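Visitor: I'll drop the sequence and a predicted model, then ask my questions.
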Amino acid sequence: MARFNQRVTQLRSALSRPTSPVTTTGALAANHQGGTGRVRDARSELFLLAVANFVAQETFYEGGEERDTRFAVLVRRLAVEDPAWTAGLLHWLRRDGQMRTASLVGGAEYVKARLDAGCTEGPANRRVIDSVLLRADEPGELLGYWTSRYGRALPKPLKRGIADAVRRLHSGRSLLKYDTASKGFRFGDVLNLVHAAPDPAKPWQGELFRYALDRRHRPESAVPPVGDRTLTAHRALMELPVAERRDVVTGPGGDERLAEAGMTWEALAGWLQGPMDAAAWEAVIPSMGTMALVRNLRNFDEAGVSDEVAAGAAERIRDPEAVAASRQFPFRYLAAHRHAPSLRWAYPLEQALGHSLSQVPALPGRTLVLVDRSGSMWSPLSERSQLNRADAAAVFGAALALRAADADLVEFGTTSAPVTYRTGESVLRVLERFGNLGGTDTVRAVERHYRGHDRVLIVTDEQASYTYRGDATRSVPDTVPVYTWNLAGYRLGHAPSGEGNRHTFGGLSGAAFRMVPLLEAGVSADWPW
């Protein structure tokens, strides 16, 4: 009866073979490195591309236009072939996936494809449009995309979906924050184009819409609704003579008055018509969101913000609940830490980064973590980011190793080598030990470092320079699970996935790793929506 006296992961593999959603088809093709890659089904390809695609961003192997075209083609195809799945992806992508522009583009392409094909089955076009709009400026963003690509003619489902979102999202505070002259489509333009009627449950919204139209077309005579305290307080501030405005900032209760009037830090300098000195920043810091605080640390220091106010801002930045509510990718805290102007911000940002990685699981047994540090991983994550996929991979790999019961952490490229770390050490300290290792010999890295581990996790773009029959993981026994975390969304995979202890995840947050304990418990994982 020794057949059941085996390692836990091997026993579970023998009794059940759980499946995961990202699936290869069995077909092979040449990848970007000239190696052999595995073709994925269309849903898997779109999912991995969507969770890694910052629209118009070039990657090492794909230009921005080429990448965006591949995304649009996949959305249009699946909007017709599998509308329920595609609608679910787009809704999840904007919310849990935290990919704003990709979801807006996807919503527009979904509607266009279904209208062109005459499709009526599946989720309504109107509902899909509403589902991808989460912030009050996004109806204008979506109109900007549609009109630049398909002209000024707006189909009814698009207009109705945007109108639903307008009723849900527009308020006095959002009007002040997002209805600015720099926008191609102001709030009033959106209302004119989609003819949104006020929400019956919001009796104040009719006057708000009127005011938004006046701000756009008759700004000199626009009068805010009397019942809206935010707009009324804002108008009172705007009517103050310029010479008296700095007294508001420096006087008692100035921070509360700015907050009540919805005065953002972006608008404050223009209102003051003068520099953003320490007093100005100290008055607006209490009403700033946590990521706005993170983006302005250098401005705070250059203006000479007091230690007391800075300490309060630091407490908010590192608060676990605030980190969770911000829904920011971990690499944003890494970027802020690298460019923090003074040491007083370093530790709070380090703590915030740790909180943002809280979903990385604590894995039992022995784990091999392989982190891709090849040349193709060094392209920026987005056009506005100074971070790259190599560092994102190292952050997640280090977090996995630090939380695991017993892990070997390895970086690989043309060569490979262990990365040392100590239990309880900061992810940032471990990150400093990673290097740039050239090509992508995943096969050799797995062969060299796998030594009877209970599982293998590979964080990579999957563009291996050499694979044997499209399987970079061939040296790991079939009874041992191998998890690939794809950070780039290229078309081909480096190994089979979806079943048989070979699974692929995607995205730039630690949420993907929640699948690992499920799969090892013998529970098949599904799409995250």
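Guide: That came in fine, so what should we check first? From a predicted model like this one, the values you see are computed outputs, not experimental measurements. Numbers count the residues shown, from 1 in each chain.

Visitor: use CA for all of it now, contacts and neighbours both
Guide: Fine.

Visitor: got the contact list for the closest residue in space to Leu357 that isn't next to it in sequence?
Guide: Nearest residue to Leu357, sequence neighbours excluded (CA to CA, 6 or more residues apart in numbering): Gly510, at 5.8 Å. Applying CA atoms under 8 Å, 6 or more residues apart in numbering, we find Gly510 in contact with Ser356, Leu357, Ser358, Gln359, Val360, Phe396.

Visitor: Please compare the first structure with the one that follows:
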Amino acid sequence: MARQTYVELLRTADPARAPGFLRWLRVATPMRYPALVGAAAFAAGRLERGEHGLTRQVIASVLLRADDPGHLLAYWAAMYGPSLPKPVKRGVADAVTRLYDEAALLAYDDGGHHFELGFVHGDLPRHGGIRTPRPLRFGDVVKLVHPRARDQAQGDLFRYALARRNGRVRTVPATLPLVRQWAGDDAEPAADFGAREPEFSTAGPAGRLPGPMRLVTGLRRPTGSPPPGQWLAQLRRAGHADTVLAALPIVDLLARPGGRARLEPLIPHLPLATLLGHLRRFDVAGIGFETAMAVAARIADPAEVRAAGVGPLRFAAAWAGVHARRWEPALAAGARHSLGAVPWLRGRTLVVVQPRDDTRIVFGLALAQRCEAADVVALGGGRFPIRPEESPLHGLIRWHTADLRTPAPPDFAEYDRVVFVVEYRNDEPDVPADVPLYIWETLRHSPREYRPAFVSSPRRARFRGLGDASFSIIPHWEEFVAADQSGC
């Protein structure tokens, strides 16, 4: 298995090169969890061989997000046992001191019960996914590694995280104003923001919930009213609005009688990724014209698209989900703006796309748009002309109306790289050995059911599944291969 091979390579990796590779993997690629797994394997290998130094620094270097320490410690316990060596403990403690603050606590230490869906976990390994242990809560991490607080406020934060983990919170320290406001202990009076608080904010059990969570509970209640714009503005100033709006139970609310009317005032304020993910539901629910215009304006806004970091495939999924034609101009414009999130590829690229799947077509067209020079060919068919600066969704419409039945076999040797985007391919295409070949497969399958006739190598790479993160793989792969061949 590739994962076992990766772990074994890191366990015996050269200490002069492995730290830089792991740091690059964590910072410059979307492969966050593999970087944590690799750092743990590197540390375990050095400890087994009795080698000292470097482990603490490597562990700390890959922990860049506040939930990374919990993920790494959970993985270490699952793979290497509950005993935590001092270098690993100190590396995690360094990261905790650097990463843990009020915003991180509210964003990542959510206090959920971590419910598991067994059928989902059972399905992941079968289709090429990996099972990951549940991350440790902030309080568990603090208890295990004993980090040194950088100031009194962080010391209070550590103690609060421990009390919160054990369900023994009595009061929130005054040094944690953001946490106090979230918990409703330091809320401003209604007169301060120009309107009374929503009627659901203090009535019944909702009054005992954390402050902003009253919004969610109130929206669920039949008598709940939408919060005034001033209250949303207050949440945004406190840094809560995006978190609360992204966590709204949208599917549940739309299914309840009167839920659309209570949810509709909030829809234009939702994060762009949430808007795209639920656009079909909003359209079916029949949101009003003004709300739809506000949503369409945000989807087509280049600044919004750049700030959200969404890619062309997210817009393609929304395009496929909605049936009303009113969304097409906005989605096409947003998909064109999202091309800026696709890395630029130098040289000449050939993209071979197997038809009959819109995701494959949009991926191939978006990739070609971001190449210095590119040709797009239908698998077993003809060439498809690329128009500069065209939206991939407009290109999708042209694809379905183009006559690509006449085969036009390309000369692979003319290209700097060849990319196949297919359902599956068992044999290796007849591409010269000195031309890099990348194959993306969209068919879900089990390794037991299907094994390719060739394996990946520096110039032959195979990937399964498509997503917006897939666009970054080719430049990262070529950068790594070039560095490896130059001996850097």
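Guide: On my side now, so go ahead. Bear in mind the structure is a predicted one, so any value in this text is a computation, not a measurement.

Visitor: re the thing from before, buried subset of the contacts of Gly510 of the first structure?
Guide: Among those, the ones that count as buried by 16 or more other CA atoms under 10 Å are Ser356, Leu357, Val360, Phe396.

Visitor: State the helix or strand in which the last one lies.
Guide: The one in question is Phe396 of the first structure. Taking DSSP states H and E as the definition, Phe396 of the first structure sits inside helix 389-403.

Visitor: what's in contact with the next helix or strand after that helix?
Guide: Per DSSP H and E, the first helix or strand lying C-terminal to helix 389-403 of the first structure is strand 406-412. Contact partners of strand 406-412 of the first structure, identified using CA under 8 Å, 6+ apart, comprise 364-374, 397-398, 401, 416-420, 434-435, 437, 440-442, 445, 449.

Visitor: Can you show me the helices along the stretch 1-150 of the second structure?
Guide: Counting by DSSP state H, counting those that start in this stretch, the stretch 1-150 of the second structure has helices at residues 2-11, 18-28, 32-48, 55-62, 68-80, 86-99, 102-108, 118-126, 138-145.

Visitor: can you check the stretch 201-350 of the second structure too?
Guide: 213-220, 229-237, 241-246, 250-255, 259-263, 272-277, 279-285, 289-299, 302-308, 312-321, 328-337.

Visitor: per the alignment, Arg137 of the second structure corresponds to what in the first structure?
Guide: By TM-score structural alignment, Arg137 of the second structure lines up with Arg186 in the first structure.

Visitor: which non-adjacent residue is nearest that match?
Guide: Asp179 (5.6 Å).

Visitor: Pull the contacting residues for that neighbour.
Guide: Asp137, Arg186, Phe187.

Visitor: And the last one, how close does it get to Glu350 of the first structure?
Guide: Think Phe187 of the first structure. 39 Å (CA to CA, to the nearest Å).

Visitor: the more surrounded of those two?
Guide: For Phe187 of the first structure versus Glu350, neighbours defined as other CA atoms under 10 Å are more numerous around Phe187 (26 against 19).

Visitor: Can you list the buried residues in stretch 148-156 of the first structure?
Guide: Residues of stretch 148-156 of the first structure include none that count as buried (16+ other CA under 10 Å).

Visitor: whereabouts in the second structure does it align?
Guide: Using TM-score structural alignment, the residues of the second structure aligned to stretch 148-156 of the first structure are 78-86.

Visitor: ok now the matching stretch, how far from the chain's centre?
Guide: Distance of stretch 78-86 of the second structure from the chain centroid (CA atoms, centre = their mean, to the nearest Å) equals 28 Å.

Visitor: Just give me the residue right at the centre of the first structure.
Guide: Residue closest to the mean C-alpha point of the first structure, counted by CA atoms, centre = their mean, is Gln98 at 3.7 Å.

Visitor: Give me the distance between the closest residue to Ala296 of the second structure other than its chain neighbours and Met293 of the second structure.
Guide: Closest residue in space to Ala296 of the second structure, ignoring its immediate chain neighbours: Ala330 at 5.5 Å, by CA to CA, 6+ apart. Per CA to CA, Ala330 of the second structure is found 10 Å from Met293 of the second structure.
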